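**Q** no letters, just coordinates:
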């Protein structure tokens, strides 16, 4: 027998609704009567026995937790090869050993007492066991929610709802919450509507987040889809799921969205003027994803920024440089500015190095030695020709241009140039080829020479 059946209820008239104050007073009297009946029933002999049994079972559950908890923890530590998801489940179960033991013990006692004695003598234990089981299941279910704030809100809300439902007070609580509110036109806003909206939206958003994460992981693991299209599909899935969650949540509350069309249009015009840059970056981001001009992993240069694309966002692109800095470049700059994509169609990059040798060195030998030295560096490609050309006769040296190819620009450009310079230095030193530097002669004239000139 439910708790609300222990006392007479105050009927609500089907005619004209009472004033909010009168309805609150009527609900308060109803709750007070039910509370008095419940308190009086607690002092009955068998109810006191059941309360004592529940307390004793909780104490036994606490002892079992203190005894078996460390052993289970040690056993969990020896499971090194288990998947992470299984270990996470074990950790959650280990944290809730006391309520798990309590639920198992109290339901074992309830089943035994229902077979051995009258059902009324185990009724209160059944209510306590149902509450404990509902609270435990809610704890496990809400562990799926990543946000700590949202998890606590949904958990406490579900606990409250389950408690009222099991005790038979849900209808009275709904009347109480619904009586606290106000009306705007044909729409009534109440505390009950607010709580329902937060719970429904919280559940739907959590479900949308789970579906989005699952779908995104499958899309990213598909090698047949290009990285830029993967990002575009993931963004579309996120917008679709979160938009559907919000729309279904609002519709579930019975709110008509057609009345907000004019207001949302006016707000949209105002936001359009104030958020031009934001909208421009959003549209530019979609264009970048569609034309595949850049994608995650590409090496780009924009102004003085050189690095590789870490991620593509709705408003900006994350570029990580060789020194570990992460630049957030607005999408609009990538559309309107001149961007060098070192790996747009392929990863092959040609690099140039300038150097000079003395005039007395044979230029044919210099070219051969320079090409061999460059090809001896690991990252320099051997299947693409390395060439060396004379580009001029300088004041102090014969000037050369060395060109070679690499296929991994993400490994850096400055370091590969440095390795090639070192290879040239070692090769020229071994072959006796000198690298000249500018020299000037200063001639001092005596007094007679000055007048002669």
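**A** Nice, I can see it. Given the structure is predicted, the values throughout are model-derived calculations rather than measurements.
**Q** drop to CA atoms for contacts and neighbour counts, all remaining ones
**A** Noted.
**Q** which SSE is the residue nearest to residue 376 when sequence neighbours are not counted in?
**A** The shortest distance from residue 376 to any non-neighbouring residue, by CA to CA, 6 or more residues apart in numbering, is to residue 423 (7.6 Å). Assigned by DSSP states H and E, residue 423 belongs to helix 414-431.
**Q** buried residues, that helix. List them.
**A** Using 16 or more other CA atoms under 10 Å as the burial criterion, the residues of helix 414-431 that qualify are 416, 417, 419, 420, 421, 423, 424, 425, 427, 428.
**Q** could you dump these to TSV with distance to residue 112?
**A** Compiled in TSV, the buried residues of helix 414-431 are given as follows (distance: CA to CA, whole Å):
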residue	distance to residue 112
416	79
417	82
419	82
420	85
421	87
423	87
424	90
425	91
427	92
428	95
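**Q** closest to residue 358 among those residues?
**A** Ranked by distance to residue 358 (CA to CA), the buried residues of helix 414-431 are led by residue 428 at 11.3 Å.
**Q** neighbours of the closest residue to the closest one other than its chain neighbours, just the number please.
**A** For residue 428, the nearest residue in space outside its immediate sequence neighbours is residue 434; the separation is 6.8 Å by CA to CA, 6+ apart. In terms of burial, residue 434 registers 16 neighbours under the definition other CA atoms under 10 Å.
**Q** my guess is residue 434 contacts residue 355, does it?
**A** No. With contacts defined as CA atoms under 8 Å, residue 434 does not count as touching residue 355, sitting 11.2 Å away.
**Q** one more structure, for comparison:
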């Protein structure tokens, strides 16, 4: 084992000094270092005025209140770094035109661009796992570029591949295709979501048309993303027609239900038979629609349960809509009184009890009908209308029944028990 001696230390220092003299302590490198320092100091001095001016400009054009507020906020937060990177790139361009060295300027610009990209990505992507993965990829690519290893690595990946219908498909083109697909998909979804938020706030468009616009737009984004990714990867769309028949058969057998639900969802939106907020009854499930998705409808019941109903089921099965064309529904409450009670008084008391409940409509007003002479009672039928079935039916019936019971007790109206006469011979 060798021991670090004084002579070895001197030789190491001398070798590093020689490298510094040949690469750093030369006029061109010193000029670049001073230029980088001057740009950073200059922008730092005017940092607050620059940010204030940028903020006033965005407020003047109402960008901060638009669907792109997140992007604008990220740009404002990194405005100083962006200006430094742009000035460094401009200085590099001028140096190239003057045939001067530009390695340090390029290195500083790359570092600033990488830092800005990583910071913006970390705040723009909502899912932490995806944001972390993108940050790592950007950081690795930046380090490889700074070390001069990015171009050789890309050449290596481009050399590994296979032939597909006369076109070479390499690992590099596949990676580029996946990256482009993810980029187009993310940007497209961001634009669609921003436009959707803007429309819902300003246009007052029908909720059904909003959902239809969102579904069709996101479908278009998926198609464009996939097409762009395949083209970038080298899979020509013209060459894929050889596999269209097999793909169609595969979709027909393997994805039949998925596509059936998707098409059913579009049909439901176009004919406007189902929309968010509707109160419906499907089989033994009763509730209101909270969400329409590409594959299913979310139905929430009064007891807090949420049913995920495939769209196809709403097309092929009988659905009872309580609010399709009119939110008003009629509730019917049977009431039985004894034979020795005043029927007309009981009917008036029942109507008065219904009118006292706030959710019962005044027009059409509640009515009570004498329906039959039953074995043990005189049967009445109280009918009242409400306009908010999504707030519950049983609670309204309970309030009316309590009102009827209180009024019957105060006016000596009896509600009989079941009675039977037994004759013994």
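**A** All right, it came through fine. For clarity, every value in this text was computed on a predicted model and none was experimentally measured.
**Q** let me see the TM-score of these two.
**A** Overlay of the two chains. TM-score (TM-score structural alignment, normalised by the length of structure 2): 0.74; 368 aligned residues with a CA RMSD of 3.9 Å.
**Q** picking up where we left off before, who's in contact with the residue nearest to residue 376 of structure 1?
**A** The neighbours of residue 423 of structure 1, taking CA atoms under 8 Å, 6 or more residues apart in numbering as the test, are 373, 374, 376, 377.
**Q** show me what contacts the equivalent of residue 387 of structure 2 over in structure 1?
**A** Taking TM-score structural alignment, residue 387 of structure 2 has residue 407 as its aligned residue in structure 1. With contact set as CA under 8 Å, 6+ apart, residue 407 of structure 1 has these partners: 347, 348, 349, 379, 381.
**Q** and the counterpart of residue 296 of structure 2 in structure 1, how many neighbours does it have?
**A** Counting by TM-score structural alignment, residue 296 of structure 2 lines up with residue 316 in structure 1. Burial measure for residue 316 of structure 1: 21 neighbouring residues, criterion other CA under 10 Å.
**Q** can you give me the helices in the stretch 251-400 of structure 2?
**A** Applying DSSP state H, counting those that start in this stretch to the stretch 251-400 of structure 2 gives helices spanning 256-270, 311-316, 343-355, 394-410.
**Q** what's the offset of the longest one from the middle of its chain?
**A** So that's helix 394-410 of structure 2. Between the centre of helix 394-410 of structure 2 and the centre of its host chain there is 45 Å, according to CA atoms, centre = their mean, to the nearest Å.
**Q** tell me the angle that helix makes with helix 343-355.
**A** Regarding helix 394-410 of structure 2 and helix 343-355, their directions subtend 140 degrees when assessed with axes from the mean of the first three to the mean of the last three CA atoms, to 10 degrees.
**Q** can you find the partner of residue 29 of structure 1 in structure 2?
**A** When structure 2 is aligned by TM-score structural alignment, residue 29 of structure 1 is left unaligned.
**Q** can I get the helices of the stretch 251-400 of structure 2 in JSON lines with distance to residue 145 of structure 2?
**A** As requested, the helices of the stretch 251-400 of structure 2 are exported to JSON lines (distance: least, CA to CA, whole Å):
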{"stretch": "helix 256-270", "distance to residue 145 of structure 2": "44"}
{"stretch": "helix 311-316", "distance to residue 145 of structure 2": "50"}
{"stretch": "helix 343-355", "distance to residue 145 of structure 2": "78"}
{"stretch": "helix 394-410", "distance to residue 145 of structure 2": "68"}
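**Q** of all those helices, which one comes closest to residue 230 of structure 2?
**A** Using CA to CA and comparing the helices of the stretch 251-400 of structure 2, the one that lies nearest residue 230 of structure 2 is helix 256-270, at 22.1 Å.
**Q** tell me the one among the contacts of residue 407 of structure 1 nearest to residue 249 of structure 1.
**A** Of all the contacts of residue 407 of structure 1, the one with the least separation from residue 249 of structure 1 (CA to CA) is residue 347, at 47.7 Å.
**Q** so that closest one sits right up against residue 409, yeah?
**A** Yes. Using CA under 8 Å, residue 347 of structure 1 is in contact with residue 409, at 7.0 Å.
**Q** do a quick rundown of the helices in the stretch 1-150 of structure 1.
**A** Counting by DSSP H, counting those that start in this stretch, the stretch 1-150 of structure 1 forms helices over residues 20-42, 45-77, 84-95, 97-116, 123-142, 148-167, given from the N-terminal end onward.
**Q** show me what the shortest one is packed against.
**A** Helices and strands in packing contact with helix 84-95 of structure 1 are listed as helix 45-77; criterion 3 or more CA pairs under 8 Å, 6 or more residues apart in numbering; DSSP states H and E.
**Q** which positions in the helix it packs on come out as buried?
**A** So, applying 16+ other CA under 10 Å, buried residues of helix 45-77 of structure 1: 46, 47, 49, 50, 54, 57, 58, 60, 61, 62, 65, 69.
**Q** go on, stretch 256-266 of structure 2?
**A** In terms of neighbour count (16+ other CA under 10 Å), stretch 256-266 of structure 2 has its buried residues at 257, 258, 259, 261, 262, 263, 264, 265, 266.
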